[in-house]
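Student: What shape does this take:
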Amino acid sequence: MAESPISGHGFTIEQLFSGQRFGLDYYQREYVWTRKHVGSLVEDLYQRFAASWHPEHSRSQTSEYAPYFLGPFVYFEEGETTYLVDGQQRITTLHLLLMHLRRLLVEQQIDADDDLSELDKLIRVSKHGRRTYTIAIDERSALLDSIYKGGPYTLPENSTPSVRNLYERARDLDETFPPELRGESLLPFLDWLRDRVCLVGIKADSREQGWEIFKTMNDRGVKLDPIELLKGFLLSHAHDRHQLDVEWRTMLARIIANEPYTPSDFITAMLTAKYADLSETGPGSDTDRIGTAAHEWVRENHGRLNLHGKDSYHRFVTKEICGLADRYVSLLRAAKEPYKDREPLFHNAVNGLDQQYTAILATVSPTDDLDEFWSKAVLVAGYLDLLYVRRFVNDKARQPDALDDDVAHLVPRLRDCRTSEDVRNLLSQEIAGLDDDFTGITATKFGLRHDNRKQVRYLLARVTAWVEKECGKPDPIASYLDRQRPYEIEHIWANKPERYQSEAPTLAKFNALRDRLGALLLLNKSENASYRDVPLSEKIAAYRQQNVLAASLHPEFHRARNPGFRKLRNNREYGLAKLFQSYKDDSEFTAKAIDERQKLYQRLCELVWAPENYGFKIPKQVTPERRAARRGRARYDVTVGELIQNGYLAAGQEIFGTRAGERYTATILGDGHVKVDSGEIFTAVSSAAMFVLNRQSANGWTFWHVKKAGGKATLKSVRDDALKAGLRDKATLLE
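Tutor: Have a look, this model is predicted:
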């Protein structure tokens, strides 16, 4: 067989980045991937890794894990540079991910010099005495330097779209990287990523040939191949195929006009909402099959979809798919900004709760009139907003995917709701049975942590905007949540530990108090930057000129004529009169004052997210429904709670760890949570370690120790003993 002038070759991530210097040719588009694209890539990688990983595995065992294929890319070589013709979006994002993993590795401060050295070879390349980043584009160098070194970076106003987008995606990785990969699974994940994640490179002989391949692969715009396969299957079994083809194309055009990359998202959401069996998760489940090969899933499950003849296929396309597509487009539009009476859809979109579309489509029908459709949609979206905030203030939902099981639990029941009143009753019962409420803000000492900045900013935006509205001012929430007009978290305590020695004698205590929710405000980025390390006495006057929540710190604001604020403060139903306190300087804004302010924020959250605001009617008595566990792959792990239940650890037992000569202690609670000395409570031992060490990454299983006869033992060794003794449980989460 004659050799092809165009060759293909498989590359692992290690092979792809080792010793390479990638460039972009003049016809290449900008780096355009969005937060959603980056989030989807990282989530896919995490889920594929998690399907194989187990804490007992050695790092070398990751070489036996299932590989993951990331698709093809096109390139040609010229001199010492490999020019990316097609695939720069994925490869650029992978480069960002490698730098992010390096920073987490540095944060763990473990004996990983060899790992860092090997990782550096993928991130940067040195040839002929010149060191550059693997993706060598001069305009990006300053930004990549700041990402690599973890230093500050100010985005120039004249930045190109690629640089601006790289800056945003790096921030997204900081905010949304799975917390489960920040602990003991970090190094195994890195090993798997380097050795088992693959791409196929298509090598062109020249720039001209590369351009031809690029045009061939991209001249159709958005790639809809999976959607076209589904269309082909459905239309081949229906009558009036020409008419259906026109309707199908029109439907896709409406979706693409609102979100260019979402046609497949719609099909996945619709099939999952209406027909999927959600009792199982993981590889081979309905959700997995629908997401990867919807046309095959429909073919295999045509009976479940009532597809038995040409009329039924015709109806399925015109009434169900195209009819629900119109509803889906309406939801996408409502999620772009806070339309009156539809705000929860926007709020969920800000938080990345895309599960709202699946949950809403489960209960709406193309035949619902508009009022009924929007009533159902807003009720479902409002429930998810309320649930998510309650969960994250109790350290139970650091990322949107934490609600996946809740949505899977709801969808089959939402399918049975014919009217908006049915939806209201169902979700009211769900709210009444929730374990989590806003008392977690004070009980767990909720505040800013390395893995929840986005959530804390969202919470501050909502309560700050609510106070403004209640005082008769215009609702500023669109500005507060607009990433192009950034509002940032302001610490009332300056980052000067020496000023607060009497309140916080240790650095750990200082960081804990300074980051408490009660010690935070939301301010415009420019205002925030101007205060820097100014003491409260010097910036309290400036706070008075900001939003009402910030201004309420100033004593004169309480005494001045502010009728809107007085009405809010004195509203007996709200119960805020004693919670709004003022402080003139740092001597008054003490640890006790932070606790007072924490209670204020708790009450504000209860008012903002009051179920009645969303139209729910909470029954006085309810018996929570017992949920059947979703069946997935066996995750033979052991949790802290199970170690307590089986006598390997004890409720109230002290755990301790040391770093750089400083000793940290915490207490294991009866439910398996960890309470650190400053009062914060965590659901995961690694999260507790990150908090006390003030790090973005830490392995809590090796950091924390317990006393044992004759010495001490890490929590990992305690868990290993339990595993060796046969104590195992399915479907527990990665730490």
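Student: C-alpha only now, for contacts and for neighbours.
Tutor: Will do.
Student: Report the secondary structure state of residue 239.
Tutor: Per DSSP: H, G, I helix; E, B strand; the rest coil, the local secondary structure of residue 239 is coil.
Student: no no, residue 71
Tutor: strand.
Student: same check, this time on residue 395
Tutor: Residue 395 ends up coil, using three-state DSSP.
Student: Surely it and residue 674 touch.
Tutor: No: counting by C-alpha atoms under 8 Å, residue 395 sits too far from residue 674 to count as a contact (11.2 Å).
Student: if you count what's nearby, which of the two comes out ahead?
Tutor: Set residue 395 next to residue 674 and count neighbours by other C-alpha atoms under 10 Å: residue 674 wins out with 26 against 19.
Student: Residue 384: which element?
Tutor: helix 370-393 (DSSP states H and E).
Student: An error on my part: the question was meant for residue 253.
Tutor: helix 241-258.
Student: Could you list the buried residues of that helix?
Tutor: For helix 241-258, the neighbour count (16 or more other C-alpha atoms under 10 Å) marks 244, 248, 251-252, 254-255 as buried.
Student: Output these in JSON lines, with distance to residue 716 appended to each entry.
Tutor: Formatted as JSON lines, the buried residues of helix 241-258 follow (distance: C-alpha to C-alpha, whole Å):
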{"residue": "244", "distance to residue 716": "59"}
{"residue": "248", "distance to residue 716": "55"}
{"residue": "251", "distance to residue 716": "54"}
{"residue": "252", "distance to residue 716": "51"}
{"residue": "254", "distance to residue 716": "53"}
{"residue": "255", "distance to residue 716": "49"}
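Student: Another for comparison:
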Amino acid sequence: MPGKDIDFDKWGIGETIERNYLRVPVNQRSYAWHRENVDDLYADLRNAMNHGDPEYFLGTMVFIRCDDGTLEVADGQQRLATTIILYAALRDYLADDPSQRRLYESISQQFLSAYDMHSDSDRAKLKLNTSDDDYFYRRVILPPDHTDRMEKCESRKPSHLRIEEAAKFAARWVSQKITDETKPDRQIENIRSWITYLTKSAQVIVVIVPDAAKAFSIFETLNDRGLKLSQLDLLKNYLYATAAQKDRLDDIRSRWDEMVGTLEANGLEERSLDYVRQLWISFHGHVKADDIFSRIRNWAKTPGKVVEFGDMVSQNSAPYAAIINPSHPLWSKNQHTHATRDCIRILGESLRVDRIRPLLLSTLMTFDRKATEQTFRLCVAWTVRFLIVGGIGSGTIEQFYANAAQEIRSKKITTPKQLADQMKRHVPADREFEDQFARVTVSRNYTARYYLWALELATRGDKDPMLVNADDPDRFDLEHVMPQKPSGQWSISEEDHSQLVKRIGNLTILEKKINSDLKSDDFDVKQPAYAKSSIHLTRGLSDMTGWSKHEITARQTKLAALAPKIWTLNVRA
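Tutor: The predicted structure is shown next:
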């Protein structure tokens, strides 16, 4: 291997496992692959074998050389663990066949665990992080007849569930794709072919470096030469490399892994980059996703700044999960009002917007209980107004929210009233909002249902219709008075139908038990059913003399007059 500090070689992935004892740093990310990732790896290998490809490239792996001869895995954990899971599944398939005992033992000793004379015990070829290692060893490495073998997933940690899922999938892959032959000798031949291909032909570029700083700095070089890493990968590697210069690697690792663990526990692991970007926006203003790495790198130039950034991502991760999930434990600790939680529910489930999250996060981390509720109410009102009026680019709206979020973090804005006054320059005013509400069509059913329930409560005189929580899709339908697929009884042109069918004036809420028989009937047939409804807006339709563009427009204009009062720009006392 050439080079004094950095060694390069090309090995089969099985050969990499066979030659070395490998360990994942104790604080590195846990096993993260889902079934589809495992399937992709195995399917790609199978296709390469079926096409007779002498080599299949699995990318680059980076290791740190340790004093005891072990290689620490800086990059490659998911591929290594998933390959070992497949080796284990091949071994387990042979467990009940005495004639294949030597092959069974060969797989175990070469790729799973080997005798270590220093400890006088078997030693796993791959040791995972603190959270996963014991589970991985018992579920995957140990032979199937061992008393400590875990055949069932007893732990509920997300990474353990993924290991269990991968192990079960690998077992099915072996039985259904590798040994799907009628003759036993052909089954064994296929197993041997897979072992040989994994060991020699499924190749990786192995990079071995002397320390963590070189391990993480090498990623940018690889990226510049064609190994395209995500913004999040680049950021993590930069932070680790910078921290390692002053022995702060463990500090940033623990904070980064705390962030990842919190996001994973809330089902948000796929949104990690979104989180980092929206968190950065809440502190430092707007940035595009493609620029987030360079912005943070230019700011966090020292190990101290890197650890400060680590504090940011770890401390804000749970609040970020809470502004996405109205069922998050944060809302049940009496630190915030039910109204605040209702705002989160509406923004996430009924309006489904994410560009406002930096503002929500800044508010939650800065304002007190009452001011947080007041601001979240304003956020719902602003969101509805932007959605109804339209014509404002989503990037522009995001800029408005980003500026406000940054000013809250920097204490330039300290009250909801100051925030409301600033946003009034950007948010559609009452007249514009009402005028557009009178003409708007709504294509998203979940949003239309929210608007209608809020309007329903407003017609009943409810004091807080904006935070309505009455929607129940199991009991109520979104009813199109003029049907989406009108029968021949409806005399209307195709052009007029397309313009009117999703107007708010043509929509209402109706009990499923009433709606089940209406289908696309004529308005005169529907009216008696509407009269039976418990919904005020729907019962009012029974008094109409007909249903055409005129009636739809008149009804929507009447409803529009309620909108500025429901989604008010005033700060609630």
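Student: just to revisit the earlier point, which element follows the helix holding residue 253 of the first structure toward the C-terminus?
Tutor: Downstream of helix 241-258 of the first structure (by DSSP H and E), the next one is helix 263-274.
Student: That next one aligns to what range in the second structure?
Tutor: Using TM-score structural alignment, helix 263-274 of the first structure lines up with residues 272-283 of the second structure.
Student: got a list of contacts for that stretch?
Tutor: 231-232, 260, 263, 287-289, 292, 313, 316-317, 320, 357-359, 361-362, 402, 405-406, 409-410 (C-alpha atoms under 8 Å, 6 or more residues apart in numbering).
Student: Would you map the strands across the second structure?
Tutor: Remark: strands assigned in the second structure by DSSP state E are 7-12, 22-23, 56-65, 71-75, 113-116, 121-124, 126-127, 202-209, 476-480, 507-511.
Student: okay if I get those strands as JSON lines plus mean neighbour count and distance to residue 273 of the second structure?
Tutor: Shown next, in JSON lines, are the strands of the second structure (neighbours: other C-alpha atoms under 10 Å; distance: least, C-alpha to C-alpha, whole Å):
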{"stretch": "strand 7-12", "mean neighbour count": "16", "distance to residue 273 of the second structure": "31"}
{"stretch": "strand 22-23", "mean neighbour count": "23", "distance to residue 273 of the second structure": "26"}
{"stretch": "strand 56-65", "mean neighbour count": "20", "distance to residue 273 of the second structure": "22"}
{"stretch": "strand 71-75", "mean neighbour count": "21", "distance to residue 273 of the second structure": "18"}
{"stretch": "strand 113-116", "mean neighbour count": "15", "distance to residue 273 of the second structure": "36"}
{"stretch": "strand 121-124", "mean neighbour count": "16", "distance to residue 273 of the second structure": "33"}
{"stretch": "strand 126-127", "mean neighbour count": "24", "distance to residue 273 of the second structure": "28"}
{"stretch": "strand 202-209", "mean neighbour count": "22", "distance to residue 273 of the second structure": "27"}
{"stretch": "strand 476-480", "mean neighbour count": "19", "distance to residue 273 of the second structure": "36"}
{"stretch": "strand 507-511", "mean neighbour count": "24", "distance to residue 273 of the second structure": "38"}
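Student: Turn those strands into CSV, columns for distance to residue 375 of the second structure.
Tutor: Shown next, in CSV, are the strands of the second structure (distance: least, C-alpha to C-alpha, whole Å):
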stretch, distance to residue 375 of the second structure
strand 7-12, 55
strand 22-23, 48
strand 56-65, 47
strand 71-75, 43
strand 113-116, 57
strand 121-124, 54
strand 126-127, 48
strand 202-209, 51
strand 476-480, 30
strand 507-511, 29
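Student: sorry, back to before: any buried residues in the match of helix 263-274 of the first structure, and which?
Tutor: Buried residues in stretch 272-283 of the second structure, counted by 16+ other C-alpha under 10 Å: 272-273, 275-283.
Student: Now do the contacts for residue 14 of the first structure.
Tutor: So residue 14 of the first structure contacts 122, 194-195 (C-alpha under 8 Å, 6+ apart).
Student: Closest one to residue 339 of the first structure out of those residues, please.
Tutor: residue 194 (44.8 Å; C-alpha to C-alpha).
Student: so how far is residue 315 of the first structure from the closest one?
Tutor: From residue 194 of the first structure across to residue 315 of the first structure, the span is 47 Å (C-alpha to C-alpha, to the nearest Å).
Student: quick one, which of these two is more surrounded?
Tutor: Neighbour count, other C-alpha under 10 Å: between residue 194 of the first structure and residue 315, residue 194 has more, with 19 against 15.
Student: who touches the more buried one in this structure?
Tutor: Residues in contact with residue 194 of the first structure, defined by C-alpha under 8 Å, 6+ apart, are 12-14.
Student: Quick check: it vs residue 68 of the first structure, distance?
Tutor: Taking C-alpha to C-alpha, one finds residue 194 of the first structure at 11 Å from residue 68 of the first structure.
Student: And for residue 331 of the first structure?
Tutor: 33 Å.
Student: next one: residue 469 of the first structure
Tutor: Distance from residue 469 of the first structure to residue 68 of the first structure, by C-alpha to C-alpha: 49 Å.
Student: now do residue 100 of the first structure
Tutor: Counting by C-alpha to C-alpha - residue 100 of the first structure and residue 68 of the first structure are separated by 20 Å.
Student: do residue 372 of the first structure as well
Tutor: Residue 372 of the first structure is 43 Å from residue 68 of the first structure, by C-alpha to C-alpha.
Student: before we move on, what about residue 534 of the first structure?
Tutor: From residue 534 of the first structure across to residue 68 of the first structure, the span is 50 Å (C-alpha to C-alpha).
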